[in-house]
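>>> following is a predicted model, sequence given first.
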Amino acid sequence: MYDVIGGVENRTFRVLWAMEEMGLDYTFHKSKMHSETVASLNPSGKVPILKVEGKPITDSSAIMQYLADKHDKLTYKAGTIERAQQDSLHFQIIDEIDAVLWVATRHSFTLPEERRVPEVKESLRWEFGLNIARIADKLGDQEFLMGDKMTVPDIILCHCLSWARSAKFDVPHDNLSAYGKRLRGRKAYAKAAAN
């Protein structure tokens, strides 16, 4: 049994979805960022947090990959070429898609108003367009990023595609639209969203 702390409206959703895909038992504790509970487990005040044997693990990517490795699901075995390729995709999505969306979010409403630079979003949309085109090319007509096996990067990318849509960042690639729709149609996705 695992304890997940966070909210479905942020990156915690990725962890919940991954856990549903893996068929893991967990208790979900809804808590807002920077709450007293969250700050006691993660001084940055960020979620998600996974408690394992009373110890906190933070960052959605770290949590998902820990669980994937531990339960041998949604991943390739460490030390294999396939795992290196999976990790390449994982880090590319975090660096080139997630990070760009996060900067745009910060300059929209997360940073104090006097620190926001709304004009940066035009540049971020341009950068996102270049980066998402490379991901669309890598996906091609495959079912998942790694071919016929769903892995942790698929969860991150699908979450980012939904985030991009809500942030009004264009994703003009039919294969990515179909991919996102397929993944959002999974039972595990619906179960995670029901939280």
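Received it, and whenever you're ready, just let me know what you need. Numbering: from 1, shown residues only.
>>> okay, CA-based contacts and neighbour counts for the rest of this
Will do.
>>> just how off-centre is stretch 3-14 within its chain?
In terms of C-alpha atoms, centre = their mean, to the nearest Å, the centre of stretch 3-14 is set 10 Å apart from its chain centre.
>>> comparison target, given below:
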Amino acid sequence: MIKVYGQVASRAFRVLWALEEIGLEYELVDAGPQSDTVRAVSGLGKIPALEVDGAILTDSVAIMTFLADRHGALTFEAGTVERGRQDGFTERVNDEFDALLWMAARHGRILPKAHRVPEVIPSLKWEFGRNMERLAAEFEGPYLMGETMTIADILLGHCIGWATLAEFPIESEKMQAYGKALRSRDAYKAVRAKA
């Protein structure tokens, strides 16, 4: 049985969403970052962690990539041009959206107060909005890779949800509709129901 260590309101959401989309059975071990439960399986103490075949995998994108490759779902085949494009979108979302959201969270509430620089948050929001507008200009839909949903969509869908909660700008109606369509998926709703 696959075990996911983490919490729904974290990057573990992405892994759970991918598992639901693929249709795999799993157990969610509800544990927070740096908890004894998580540190017992991963020295980093970060979530999510995935236990499979007697091994522990970490990092939400690495875990989703593993699951997609193993089960031939939510991905294009390795070595194809389509997979290269998909990987490009995945890295772009990580760099241009996830990294900005994480930096804002760290400077807004996670880092010790003496190390926070909240003045950087407006700059991060501006950059996020600019990046979203550039992506919107290229986006043809219904997914990043056209007709095929991939892990890059799960990653971006999670970032759009996070951005909404953190009051980051998503002014493009096209990208708002894309986010809404992703949130309407049964797999997404199944994970939200676990919260």
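Received, thanks. This structure is a prediction, so every number in the text was calculated from the model and none was measured.
>>> mind checking the TM-score on these two?
Remark: TM-score between the superposed chains equals 0.97 [TM-score structural alignment, normalised by the length of the first structure]; 194 aligned residues with a C-alpha RMSD of 0.8 Å.
>>> just the strands in the first structure please.
2-6, 26-30, 49-52, 55-58 (DSSP state E).
>>> make a markdown table from the ones you listed and add mean neighbour count and distance to residue 82 of the first structure to it.
Converted to a markdown table, those look like this (neighbours: other C-alpha atoms under 10 Å; distance: least, C-alpha to C-alpha, whole Å):
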| stretch | mean neighbour count | distance to residue 82 of the first structure |
| --- | --- | --- |
| strand 2-6 | 22 | 28 |
| strand 26-30 | 14 | 29 |
| strand 49-52 | 20 | 26 |
| strand 55-58 | 16 | 25 |
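>>> out of these, which is closest to residue 140 of the first structure?
Closest of the strands of the first structure to residue 140 of the first structure is strand 55-58, at 32.3 Å (criterion: C-alpha to C-alpha).
>>> check the mean deviation of the closest one from the second structure.
For strand 55-58 of the first structure, the mean deviation from the second structure after alignment is 0.5 Å (mean C-alpha distance after the TM-score superposition for the first structure).
>>> now do that strand: which elements does it pack against?
strand 49-52 (3 or more C-alpha pairs under 8 Å, 6 or more residues apart in numbering; DSSP states H and E).
>>> in the first structure, which residue sits furthest out from the middle?
Here the first structure reaches farthest from its C-alpha mean at residue 114, the gap being 28.5 Å by C-alpha atoms, centre = their mean.
>>> for the strands of the first structure, give me a markdown table that also has distance to residue 189 of the first structure.
Formatted as a markdown table, the strands of the first structure follow (distance: least, C-alpha to C-alpha, whole Å):
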| stretch | distance to residue 189 of the first structure |
| --- | --- |
| strand 2-6 | 16 |
| strand 26-30 | 15 |
| strand 49-52 | 19 |
| strand 55-58 | 21 |
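>>> which residue is nearest the centroid of the first structure?
Closest residue to the average C-alpha location of the first structure: residue 156 at 3.2 Å, with C-alpha atoms, centre = their mean.
>>> nearest to residue 178 of the first structure, of the strands of the first structure?
strand 2-6 (28.7 Å).
>>> contact partners for residue 145 of the second structure?
If you count contacts by C-alpha atoms under 8 Å, 6 or more residues apart in numbering, residue 145 of the second structure has them with 85-86.
>>> what's the spacing between it and residue 28 of the second structure?
To residue 28 of the second structure, residue 145 of the second structure is 29 Å away according to C-alpha to C-alpha, to the nearest Å.
>>> can you check which part of the second structure stretch 67-84 of the first structure sits on?
Aligned by TM-score structural alignment, stretch 67-84 of the first structure corresponds to residues 67-84 of the second structure.
>>> can you tell me what part of the first structure the longest helix that the second structure contains aligns to?
Counting by DSSP state H, the longest helix found in the second structure is helix 121-138. Here helix 121-138 of the second structure aligns to the first structure at residues 121-138, judged by TM-score structural alignment.
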